[in-house]
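J.: With the input below, show me the fold.
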Amino acid sequence: MNHIPARHQLSPGIVSLADHEQQARQHLDDNAWAYFSGGAADEITLRANRSAWDALPLWPRVLRPLAGGHTRVSLLGRTLAHPIVLAPVAFQRLAHPDGELAMAYAAAALGAGVVLSTQASVSLEAVAQAVLPDPGRGPLWFQLYLQNDRGFTQALVQRAEAAGYEALVLTVDAPSSGVRDRERRAGFRLPPGVSPVNLAGLQATPSPPLRPGQSALFDGLLHHAPTWDDIAWLQSITRLPVLLKGVLHPADARQAVAAGAAGLIVSNHGGRTLDTAPATASALPRVVQAVGGALPVLVDGGIRRGTDVLKAMALGASAVLVGRPAVWGLAHAGAAGVAHVLRLLRDELENAMALTGCATLADASPALLDADFTADRRS
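T.: So this is what the prediction gives:
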């Protein structure tokens, strides 16, 4: 097992992810706090992500055999100790000097998967070298933004393959950035020493000159926005499975199946792109139904309790991703804080399973959320 470096120690009395968030606020300056905690515009979707999980009731079941239960799941040909994956979050050295390295060490130590951001502040090779030798680690995936320069994107993909990453997670829901009022009010900027190191050497591609009355967005930036044709191109240059992150609409989910995607991540970018987009808990069952079991569906957004993890699995998710809570643990306690966040979620998941009569996650079905669900009337 990897050694978890300890730059800070956990404060006493931290028993929930909300406690981690409170501690993190005391360690992050206004600049970093605005970046990590803020959402788009009025932050309606940011709040809805959380409230949507809260609104789903769990119906307890009693007197069921539970001995020998476990949290293991299968995903892309691997057996995971539990269905909790660390979501890609950019610039983690804003939160702690060890940044993505600490995050990856904690994930490996707790058997969690980790998805490294294209905009990581630590090199993708350093993260892979740190955790790949650990036999108990979860999956190691690389999140990708398609760059304007296809040659640069291809080289980045080749680096990820050579380093040992096991899948690519292509973010598809951000052809432009969201309107992030909180960041603008804070005057967000990257401090010295924090940068997207894996994008070093990327040259900006000039947009066509604008004529009077043209839009800088539609007639400029969006000339380089990816399309479904780019999915086919990406698949043609890599041997790695490609998952699409940021799918909410069932029609897009069906098109992703047709395009040969290896998996989908139901996500609204943590409420950071389109405000008033649906909460992921609401979109998840629609996407699961649309793909009809053709590929695994994961989900992120607002997951703060083990009960939320169980609800996601009951709605058909293959696994969940957690972003901000891991950053909160990182900010005030380094790798040990991230590990504690993961441990809390897994312990709470086991407790929720026991109290709903689920010995394994295969027992989690929509019947947990709806006492009148027809599939459960036979039991």
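
J.: Going by C-alpha atoms from here, please, whenever you check contacts or count neighbours.
T.: Will do.

J.: Do you have the strands of the stretch 51-200 of the chain handy? List them.
T.: Under the criterion DSSP state E, counting those that start in this stretch, strands of the stretch 51-200 of the chain are mapped to 73-75, 78-80, 84-86, 113-116, 140-144, 167-171.

J.: The last one to strand 140-144, inter-axis angle?
T.: Meaning strand 167-171. Counting by axes from the mean of the first three to the mean of the last three CA atoms, to 10 degrees, strand 167-171 points 30 degrees away from the direction of strand 140-144.

J.: Check which residues of strand 167-171 are buried.
T.: Neighbour-count burial for strand 167-171, with 16 or more other CA atoms under 10 Å as criterion, is recorded at 167-171.

J.: Minimum distance to Arg346: which of the strands of the stretch 51-200 of the chain has it?
T.: Among these, the nearest to Arg346 by CA to CA is strand 84-86 (7.8 Å).

J.: what's in contact with the closest one?
T.: 107, 112-115, 309, 319-323, 326, 342, 346 (CA atoms under 8 Å, 6 or more residues apart in numbering).

J.: Another for comparison:
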Amino acid sequence: MTLRAFHDSARKLLDPVVYDYVAGGAGEERALNDNEQAFDRYALLPRVLSGDGARDTAVDLPGARRAAPVIVAPTAFHRLVHRDGERATARAAAAEGAVLVTGVAATAPVHEVVAAAHEANPEAAVWFQLYPHPRREVTVALVRRAEEAGCAALVVTVDSPVFGRRTRDLRNGFSDLPAGFAAENMRGLPGSGPDALTDIPMSASVRWSDFAAVVRSTPLPVLIKGVLHPDDARLAVEHGAAGVIVSNHGGRQCDVVPAAVDCLPAVCGAVAGRVPVLLDGGIRRGGDVAVALALGASAVGVGRPVVWGLAVDGEAGVRRVLGSLRDEYDHTLALCGGRRNSDLTVGMVVLRGGTW
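T.: Got it, this is the predicted structure:
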């Protein structure tokens, strides 16, 4: 099955409200659609007589040595689409050598997600995504949970000062999880009872000092997610970020922003190799992975395709999605004359229909 086929099958299987929650974006969904369509504007100029029969596509990421160049981006509420939820996703990612980013909107607690990943692969790396909370003791408690669970890194999402206005969810009246589902990592935090849930924080009062406080609070590497402006990329490195994830939140926050891949070259230029830069948004085929790496990304994240695979066939579906992207990328790398990821360079990227 192609990734498109997984999407089409998942759409038939899922409750339309749940499908819209996963598939939808903010506003008129221009940013969401542009994330995918932007890749149609790029092409690669292959090199010839420079390849090798054996290719090495592994990448060293914070807390994850020799990982696949495709990671599982943080996506919410996996149990809405499959009964095994994040545990199935964790086992699949671990088996495929892919970093899994779980987080505060998971419907399984982080210690169970990490345990499931390590059952499949004791060397698997799981990162934990969080939003800085206006009450710092809540953020610290989340960081400690991730550390104690065995997470290899933290990912701080910074592009959500307020919730995005997601047209489909507003139309469907989708605002709360159904009975029996919860954001389990937000349970029993400071200021609430042992079984009470704290709202996932969105706060316009969060500042760079709050991000720096997270970095200081933990020995884990801390990546920053949701950067589009090169000046923010520079500030992220200055405040201790171990990696920068270029992302527009899958088009779910602000509908007037560019496609994530169009922002990638300027961010890579600003970071200047000091930390890895990752891209999240719009990856739907192995050729997209190759374009992103040629433009400077160390790795890419995929979100919705993983959820569609989970919905269709659970753990096996996620493995097929990740395996398909891996194999397509390896094939594209070979066709471009590459032996390793670094053989894809910005000088090989051209605009379709443009002047060479």
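
J.: Give me the TM-score for this pair.
T.: Scored against TM-score structural alignment, normalised by the length of structure 2, the superposed chains reach a TM-score of 0.92; 343 aligned residues with a CA RMSD of 1.9 Å.

J.: rewinding a little: now the strands of the stretch 51-200 of structure 1 in a markdown table, with distance to Ile265 of structure 1?
T.: Shown next, in a markdown table, are these (distance: least, CA to CA, whole Å):
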| stretch | distance to Ile265 of structure 1 |
| --- | --- |
| strand 73-75 | 13 |
| strand 78-80 | 17 |
| strand 84-86 | 12 |
| strand 113-116 | 12 |
| strand 140-144 | 12 |
| strand 167-171 | 9 |
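
J.: pretty sure Arg285 of structure 2 contacts Leu325?
T.: Yes: the pair Arg285 of structure 2 / Leu325 is scored as a contact, 5.9 Å apart, by CA atoms under 8 Å.

J.: ok, the two, which is more surrounded?
T.: The residue with more neighbours, out of Arg285 of structure 2 and Leu325, is Leu325; 24 against 19, by other CA atoms under 10 Å.

J.: In the helix or strand harbouring the more buried one, which residues are buried?
T.: When secondary structure is defined by DSSP states H and E, Leu325 of structure 2 falls within helix 304-335. When burial is assessed from 16+ other CA under 10 Å, helix 304-335 of structure 2 yields the following buried residues: 304-312, 314-315, 317-326, 328-334.

J.: Residue range in structure 1 corresponding to it, please.
T.: Alignment note (TM-score structural alignment): helix 304-335 of structure 2 is matched to residues 324-355 of structure 1.

J.: with structure 2 superposed, average distance for the matching stretch?
T.: Overlaying structure 2 shows stretch 324-355 of structure 1 at a mean distance of 0.5 Å from the equivalent residues (mean CA distance after the TM-score superposition for structure 1).

J.: Can you say which of the contacts of strand 84-86 of structure 1 are buried?
T.: The neighbour-count test (16+ other CA under 10 Å) marks 107, 112-115, 309, 319-323, 326, 342, 346 as buried among the contacts of strand 84-86 of structure 1.

J.: Quick one: residues in contact with stretch 294-304 of structure 1.
T.: Among residues not part of stretch 294-304 of structure 1, those counted as contacts by CA under 8 Å, 6+ apart are 17-18, 46, 49-50, 53, 75-76, 87, 257, 261-271, 279-280, 284, 287-288, 309, 312, 316-323, 325, 345.

J.: swap that for stretch 118-131 of structure 1, sorry
T.: Outside of stretch 118-131 of structure 1, the residues within contact range by CA under 8 Å, 6+ apart are 2, 89-93, 99-101, 104-105, 108, 116, 137, 140, 142-145, 159-160, 163-165, 194-199.

J.: Identify the residue range in structure 2 corresponding to that stretch.
T.: With TM-score structural alignment applied, stretch 118-131 of structure 1 matches the range 104-117 in structure 2.

J.: how much space is there between the residue mapped onto His20 of structure 1 from structure 2 and Leu310 of structure 2?
T.: In the superposition onto structure 2, His20 of structure 1 corresponds to Phe6 when matched by TM-score structural alignment. When distance is defined by CA to CA, to the nearest Å, Phe6 of structure 2 is 9 Å away from Leu310 of structure 2.
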